[in-house]
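> Let's see this in three dimensions:
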Amino acid sequence: MRARSAVRVLCALPALCAVLLTGCQSPSGGLAGGDTGASGGAARGDGPPGGDTASGSAAGRPSGYGAVFLAIDECSSFGTVSFTEVPCSSERAAARVVAREDGRAADGPPCPATTDFVLHISEQRPSADEDGDGAVPQGYACMRSLQPPHPGDPGGGGGPRTIVGDCVYDAGGGKVRETACDGTGKKKPQFKVVEAVAARADCPASTGLYVRLGGERPVGCARPL
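All right, here's what the predicted structure looks like:
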């Protein structure tokens, strides 16, 4: 079966999951960071190229290879310059779509917690597309690699979200970034997120930093390592 490729790739970036932190009993004082984002009509990747399932705005559309560009449970090939939609049974398949949303990632629902990377799909109007209407709408696909390693797993050192079990280090300039908890990353881990709570007061006494996670429990309690 012929593969369908993204119209063009805007860029490909490693998944550096910077998080917003505020110092608490930290010897280095307050730390702060930024969040990462992460592509189809035109594809821009946030991290290395999966298998969980999740719901998204594309869930009500026809699914399966060729029905919608990178719909839920469809797969992409490896890519650094471009990403190609391929059958998941293909030897070229590298990652699976676990959630698919329309619009910009900054405005839409967050990807599932263990997403490995995100593809941003910029709106295009090619001469041929998945449903023949000449348009591929703007959106984003949350991707999970078919094979390990999985940077989105707790402690994996990457992914578009910071979750319980992740480790971070001081990146300087008041910023922090994720790194692998097992020490195999380029930077040594300095703090580990051990719990997600509704308010800072709910964190244990051993908390060294408060990490902004978002969601129903937006505060991550991080202890020094």
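> C-alpha only now, for contacts and for neighbours.
OK.
> Give the other helices and strands that the lengthiest strand in the chain contacts.
Using DSSP state E to define each element, the chain has its longest strand at strand 93-102. Strand 93-102 sits against strand 75-77, strand 139-145, with contacts defined as 3 or more Cα pairs under 8 Å, 6 or more residues apart in numbering; DSSP states H and E.
> Next, the angle strand 93-102 makes with the longest one.
In this structure, strand 139-145 runs at an angle of 150 degrees to strand 93-102, with axes from the mean of the first three to the mean of the last three Cα atoms, to 10 degrees as the basis.
> packing partners for the next helix or strand after strand 139-145?
Note on strand 139-145: by DSSP states H and E, the next helix or strand toward the C-terminus is strand 167-172. Applying 3+ Cα pairs under 8 Å, 6+ apart, we find strand 167-172 packed against strand 175-179, strand 191-197.
> ok so, going back, off-centre distance for the longest strand of the chain?
Distance of strand 93-102 from the chain centroid (Cα atoms, centre = their mean, to the nearest Å) equals 11 Å.
> Check which residues of the next helix or strand after it are buried.
Heading C-terminal from strand 93-102, the first helix or strand you meet, by DSSP H and E, is strand 117-121. Buried residues in strand 117-121, counted by 16 or more other Cα atoms under 10 Å: F117, V118, L119, H120, I121.
> now strand 117-121, how far from the centre of its chain.
On Cα atoms, centre = their mean, the centre of strand 117-121 falls 8 Å from the chain's centre.
> Following up with a second sequence; could you model it the same way so I can compare the two?
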Amino acid sequence: MRGSALCGRSVGAVCVLVLALAVLCGCQRWSGSDSGDDAAGPTPSSTRPSGYGAVFLAVEECSSFGTTSFTEVSCSSERAAARVIARYDGKVADGPSCPATTDFVLHISQTAPASDEDGDGAVPQGYACMRGLQAPHPGDPGGGGGPRTIVGDCVYSAGGGQVRETACDGEGRKPPEYRVTSAVTDRAKCPAVTALYVQLGGSKPVGCARPV
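This is a model prediction of the structure:
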């Protein structure tokens, strides 16, 4: 999985890594696996003091958008573009999944700046689940993006036994071929009209999809 490092120079900025397109577009396999619940992960950073500046990108805080960096800004600022809806320490692969309607994920690299928000001299590695302050929301059902594929999303064949999300309204780069209509614990519980099984993860890891 590839990504690009984005680093800011201001005190409130921390080097972040935007997850690759395969994550943002919900790349999934053609057939669902009978995996279990999301793995238990690190303690959410929401247990720390909140409020702008107390912890870098804590829950309910906001970030700006930029071509070279994402920085924490006051949610009342005209630069505010997205809000943190969940925040976890550690690596994305080891931690809990972001909420279903997350628009994108910011991976925060561990740093030890000369001055940081909570005064301990370090910003721990973690990731922030972000939701845009304004529509459209790619993480909404049928929106064509977000880090997770959920019920209501549409997908197209990406080759190699994989599918990727695309907007159900046909406005995406690829036209939709299937829509995920339900999520179940195993394929045997999908409706008889199911034409495709999509791996979703979570407690109901199999998505039942029909042609659109």
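> what's the TM-score here?
Once superposed, chain against chain, the TM-score is 0.86 (TM-score structural alignment, normalised by the length of structure 2); 192 aligned residues with a Cα RMSD of 1.8 Å.
> Wait, D103 of structure 2 touches A128, no?
No - contact status for D103 of structure 2 versus A128: not in contact, 10.8 Å apart, counting by Cα atoms under 8 Å.
> returning to that earlier point: which of the helices and strands packed on strand 167-172 of structure 1 has the highest mean neighbour count?
The highest mean neighbour count among these, using mean count of other Cα atoms under 10 Å, belongs to strand 175-179: a mean of 26.
> So which bit of structure 2 is that one matched to?
Under TM-score structural alignment, the counterpart of strand 175-179 of structure 1 in structure 2 spans residues 162-166.
> that older thread, just the helices and strands packed on strand 93-102 of structure 1: most buried one?
Compared across those, strand 139-145 shows the largest average neighbour count, a mean of 30 (mean count of other Cα under 10 Å).
> Quick check, central residue of structure 1?
By Cα atoms, centre = their mean, the mean C-alpha position of structure 1 lies nearest to P160, the distance being 2.9 Å.
> related to what we said a few turns ago, of the buried residues of strand 117-121 of structure 1, which is the nearest to G45 of structure 1?
Within the buried residues of strand 117-121 of structure 1, distances to G45 of structure 1 taken as Cα to Cα reach their minimum at L119, with 4.6 Å.
> counterpart of that closest one in structure 2?
So, by TM-score structural alignment, L119 of structure 1 is matched to L106.
> need the contact list for its match.
By Cα atoms under 8 Å, 6 or more residues apart in numbering, the residues touching L106 of structure 2 are V16, L17, V18, L19, Y127, A128, C129, M130.
> same thing but at 6 Å, please
Taking Cα atoms under 6 Å, 6 or more residues apart in numbering, we find L106 of structure 2 in contact with V18, Y127, A128.
> Would you mark the buried spots in stretch 105-125 of structure 1?
Neighbour count says stretch 105-125 of structure 1 has 105, 110-112, 114-124 buried, by 16+ other Cα under 10 Å.
> Of these, which pair is most distant in space?
Those two in the buried residues of stretch 105-125 of structure 1 that are separated most widely, counting by Cα to Cα, are T114 and Q124, at 28.8 Å.
> Tell me the counterpart of F70 of structure 2 in structure 1.
So, by TM-score structural alignment, F70 of structure 2 is matched to F83.
> if I look at the residue nearest to its match when sequence neighbours are not counted, how far off is V194 of structure 1?
Sequence neighbours aside, A6 is the residue nearest to F83 of structure 1 in space, at 5.6 Å (criterion: Cα to Cα, 6 or more residues apart in numbering). To V194 of structure 1, A6 of structure 1 is 39 Å away according to Cα to Cα, to the nearest Å.
> V7 of structure 1 corresponds to which position in structure 2?
Checking TM-score structural alignment: V7 of structure 1 goes with V14.
> Next: D166 of structure 1.
So, by TM-score structural alignment, D166 of structure 1 is matched to D153.
> Isn't its match up against G139?
No - D153 of structure 2 is beyond contact range of G139, at 9.1 Å (criterion: Cα atoms under 6 Å).
> Contact partners for whatever residue of structure 1 lines up with Y127 of structure 2?
Using TM-score structural alignment, the equivalent of Y127 of structure 2 in structure 1 is Y140. Neighbour list for Y140 of structure 1: R100, E101, L119, H120, I121 [criterion: Cα under 6 Å, 6+ apart].
> Setting aside sequence neighbours, what's the nearest residue to Y140 of structure 1?
With Cα to Cα, 6+ apart, the residue lying closest to Y140 of structure 1 is H120, at 4.4 Å.
> The one you found contacts R44, correct?
Yes - using Cα under 6 Å as the test, H120 of structure 1 is close enough to R44 to be in contact (5.0 Å).
> Let me have the helices and strands packed on strand 93-102 of structure 1 in a markdown table, extended by distance to D182 of structure 1.
Shown next, in a markdown table, are these (distance: least, Cα to Cα, whole Å):
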| stretch | distance to D182 of structure 1 |
| --- | --- |
| strand 75-77 | 28 |
| strand 139-145 | 20 |
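> for the ones you listed, which one sits closest to R217 of structure 1?
Minimum separation from R217 of structure 1 across those (Cα to Cα) falls at strand 139-145, 21.2 Å.
> average offset between the closest one and structure 2?
For strand 139-145 of structure 1, the mean distance from the matching residues in structure 2 following superposition reads 0.2 Å, by mean Cα distance after the TM-score superposition for structure 1.
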